[in-house]
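>>> Output the structure for:
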Amino acid sequence: MDSLKNIKVAVDSQKGVALVRFDRPAKRNAFSQAMIGEMVSVLHHLDALDTVRAVVLTGGPDGPFCAGMDLNELVQITTSSAHKRAFLKDLTDAFAGFSKPVIAAVIGFALGGGCEIALACDIIYAAEDATFGLPEIKIGTIPGAGGTQRLARALGKHKAMEFVLTGDSASGAEFERLGVVNKAFPRDQVISAATSLAERIALMSGPVVQVAKKAVLTVENSHLDAGMATEKMLYYSTFGLSDFKEGQTAFLQKRKPNFTHE
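Got it, this is the predicted structure:
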């Protein structure tokens, strides 16, 4: 863990809690391939660490949580290369296979892949003024790390469809009202509240907590694996579209995209 460049990990062995913080401020904590590799390694390491029984995941006290994928890298990926390397599968698999509770502490924005990472956590605490959204549609693609699947399960088809098809965002307070966020707080209370919850959970029997998490996830995972596999295939398919290239280029050039619908 000493070689991490984009993620910081602090383990309190006495309390059984690990605090994992995204640390790529120059890129608003956007995920590069290197950062994905680090996140996967961190999850594998913490899952095997007996002294950790609960995890808090955050972007830090000032935010942001995560801006999603680094578009400078994403724009270079083709449909064929995405299939060949199973793009994002290592990250989604690492979250899906993590046996201990993960509490997202969201301050600032959690957009695109950042929102998907929050949704992949077991519990979400957020600042009242945090911003959640899946804006991929605006740059010529779709969510590809479970966003369409988990948001639909949290909100129901109709409300999730509106968010996915418009790319609109919602505040932490609104997502609390809609049932996506467990609790919303003033931003200076989010991390301490999430840490307190993690410490409470860590007092329980570690093996029993893991079994309880697995039991609850059985409801979601009954169809989630198939849904996410389909989502990824559809996501990869957008990489070959002219509108995908236009969407990424327009975003990087800070202009509105001119989609040609092809």
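>>> use CA for all of it now, contacts and neighbours both
Will do.
>>> where's residue 105, which helix or strand?
strand 102-106 (DSSP states H and E).
>>> next SSE after that strand?
The C-terminal neighbour of strand 102-106 among helices and strands, as given by DSSP H and E, is strand 109-111.
>>> buried sites along the helix or strand that residue 212 is a member of?
When secondary structure is defined by DSSP H and E, residue 212 falls within helix 206-237. When neighbours are counted by 16 or more other CA atoms under 10 Å, the buried residues of helix 206-237 are found to be 206, 209-210, 214, 224, 228, 231-232, 234-237.
>>> quick revisit: which other helices and strands contact the strand holding residue 105?
The criterion is 3 or more CA pairs under 8 Å, 6 or more residues apart in numbering; DSSP states H and E, and the helices and strands that strand 102-106 contacts are strand 54-58, strand 123-127, helix 190-202.
>>> Would you convert those into JSON lines that also reports distance to residue 87 and mean neighbour count?
Formatted as JSON lines, the entries for those read as follows, by distance: least, CA to CA, whole Å; neighbours: other CA atoms under 10 Å:
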{"stretch": "strand 54-58", "distance to residue 87": "22", "mean neighbour count": "27"}
{"stretch": "strand 123-127", "distance to residue 87": "25", "mean neighbour count": "27"}
{"stretch": "helix 190-202", "distance to residue 87": "30", "mean neighbour count": "20"}
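>>> Select, out of the ones you listed, the one closest to residue 242.
Within the helices and strands packed on strand 102-106, the stretch nearest residue 242 is strand 54-58; the backing value is 35.0 Å (CA to CA).
>>> for comparison, sequence B:
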Amino acid sequence: MPAHLATAVAAIERWTAQQPELRDDFTVDSAAASAFWGRAEEILADLPDRPDRTPEEQAAAQRVHDVSRRLRRGFVHAHGERLHDELTDGGRRPARLDELAYAAAERVAHLSPTRAAIAAELTRIQPLKEGREADQGILFWGLLRSGRSGAHVLRSMLRPTGRALGLLEELRRSGAVDLGVVSVERRGGVGHVTVKNLSCLNAEDNTLAEDLETAVDLVLLDDGIRVGVVRGAPMTHPRYRDRRVFNAGINLTNLYHGQISLVDFLLRRELGYISKIVNGLVLDGDCPSDPQVAEKPWIAAVDTFAIGGGMQLALAFDHVIADKEAWFSLPAVQEGIIPGASNFRLSRILGPRLARQVILGGRKIHAAEPEARLLCDEITDSDSVGAAVDAAADHLQAPSVVANRRMLNLVDEPSDQFREYMARFAFEQSKRLYSDDVMEILERTWISRGRG
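Okay, here's the model as predicted:
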């Protein structure tokens, strides 16, 4: 063993033996844990940078992270509610996920990565990151697992974004807003959200998450809109030129290059625009027992395919229309990750056995199959999808629809069950993002596309 590595291993063993015992006192535990984690950062700094480590050096670094994360999990298990109260003025101030993540890093040193640390991680390909987002996963597991703090996090994420509020007057005045890779247009009483991430067949990434949440907010905020519709734009890709595509799932190229964020994408999409489609917008957070909510029915128009995140998204809609050549799949197991909240929703929609075939076995469901009737309300010719959307939108504008969908969702997606699922999802997905098998899959995918 090289001398520098032997020195590091010895330092790690001495440091591990000094792990503090949590004493159920937030102030005392914060100081002790922060000092312990600070020493961990010094040990990591004495090792070569992540891209330059040997396997033995990386194993030593991983040992430091593993010990640190066990203490982090114990800390947020014991003090998650107190930490949340300090970050939100006792729950009186709403805070989005990114605000909580970086405020926590300031309040308790080294509990979670700073904004600068995450920015540095984003400059590296996924296999060469330090894996700091795993610490954010632990933080949100701790915040979401508590009924009180977790409910406040969910409610905060249902509030409209500042970007949407700034663009609302433009939509009201002109009837249309172009956000970049998503556009919104009001036609009659229908808000048409068109996804046009053309460079990657509407694959999802941080940018699309930002634009799609803004679009969903705008539809829900505009009083002239009574029904929302999401549909993919015609593509420019040679294989699908001029054909509409709903969604190609997570952008694996961006994931390989380290540009898919746990907080700004994987958690934001579930607690942001997908939850807003299901639950509506919270407009008044001052009265948690009786908030003012802007809620509307939603239609998904699925052309060609809904892969991964596309199928996850479709599960949240009130009415799904698919062209008869379309297909649905959740290839997350093959990609090594967890398919968002699909594990929460799919058994209810398809039944437990078929849900396992889709999630664990990678089964595709084609619109022509009988099983597709469990996913879709209508299946039609591709050139009739638009007319089917118009007819469904007319029907869903009935005055009682909103109240009835609210009651259906109350039974279908109890908020406490969803919160508990998302707490575990934050923890498990953050580990999956940096697991050895995912790194191998990403490297293999990148090489197979001729880019190695």
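>>> May I have the TM-score of the superposed chains?
The TM-score (TM-score structural alignment, normalised by the length of the first structure) is 0.85; 248 aligned residues with a CA RMSD of 2.4 Å.
>>> Show where the strand holding residue 105 of the first structure falls in the second structure, residue numbers please.
Residues 298-302 of the second structure are where strand 102-106 of the first structure lands when matched by TM-score structural alignment.
>>> distance from that stretch to the first structure after superposition?
In this overlay with the first structure, the average offset of stretch 298-302 of the second structure from its partner residues is 0.5 Å by mean CA distance after the TM-score superposition for the first structure.
>>> now the helix holding residue 212 of the first structure and helix 190-202, what's the angle there?
For helix 206-237 of the first structure against helix 190-202, the angle by axes from the mean of the first three to the mean of the last three CA atoms, to 10 degrees is 130 degrees.
>>> will you turn the buried residues of helix 206-237 of the first structure into a markdown table that also has distance to residue 25 of the first structure?
Below are these laid out as a markdown table (distance: CA to CA, whole Å):
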| residue | distance to residue 25 of the first structure |
| --- | --- |
| 206 | 34 |
| 209 | 33 |
| 210 | 33 |
| 214 | 34 |
| 224 | 32 |
| 228 | 29 |
| 231 | 29 |
| 232 | 28 |
| 234 | 31 |
| 235 | 27 |
| 236 | 28 |
| 237 | 31 |
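>>> Would you indicate which residues of the longest helix anywhere in the second structure are buried?
In the second structure, with assignment by DSSP state H, the single longest helix is helix 55-88. Of the residues in helix 55-88 of the second structure, those scored as buried under the neighbour-count criterion (16+ other CA under 10 Å) are 57-58, 60-61, 63-65, 67-69, 71-73, 75-81, 83-85, 87-88.
>>> Any idea how far that helix is from the middle of the chain?
Centre-to-centre, helix 55-88 of the second structure and its host chain are 21 Å apart (CA atoms, centre = their mean, to the nearest Å).
>>> on contacts alone, who are the packing partners of that helix?
Applying 3+ CA pairs under 8 Å, 6+ apart, one finds that helix 55-88 of the second structure contacts helix 3-17, helix 26-46, helix 97-107, helix 133-145, helix 147-157.
>>> what does it correspond to over in the first structure?
Helix 55-88 of the second structure lines up with nothing in the first structure when matched by TM-score structural alignment.
>>> now that helix against helix 26-46, angle please.
Here helix 55-88 of the second structure runs at 150 degrees with respect to helix 26-46, directions being taken by the same axes, to 10 degrees.
>>> Return the most buried member of the helices and strands packed on helix 55-88 of the second structure.
Sort these by mean neighbour count, taking mean count of other CA atoms under 10 Å, and helix 133-145 sits at the top with a mean of 26.
>>> any idea of the angle that helix forms with helix 55-88?
Computed by the same axes, to 10 degrees, the angle separating helix 133-145 of the second structure from helix 55-88 equals 40 degrees.
>>> Residues contacting helix 133-145 of the second structure, please?
Applying CA atoms under 8 Å, 6 or more residues apart in numbering, the set of residues contacting helix 133-145 of the second structure from outside is 69, 72-73, 76-77, 80-81, 84, 101, 111-113, 118, 149-151, 153, 262-263, 419-420, 422-431.
>>> Same question for stretch 303-315 of the second structure.
Contacts of stretch 303-315 of the second structure with the rest of the structure, by CA under 8 Å, 6+ apart, involve 204, 231-232, 243-250, 274, 300, 320, 322-323, 325-332, 339-342, 345-346, 375, 382.
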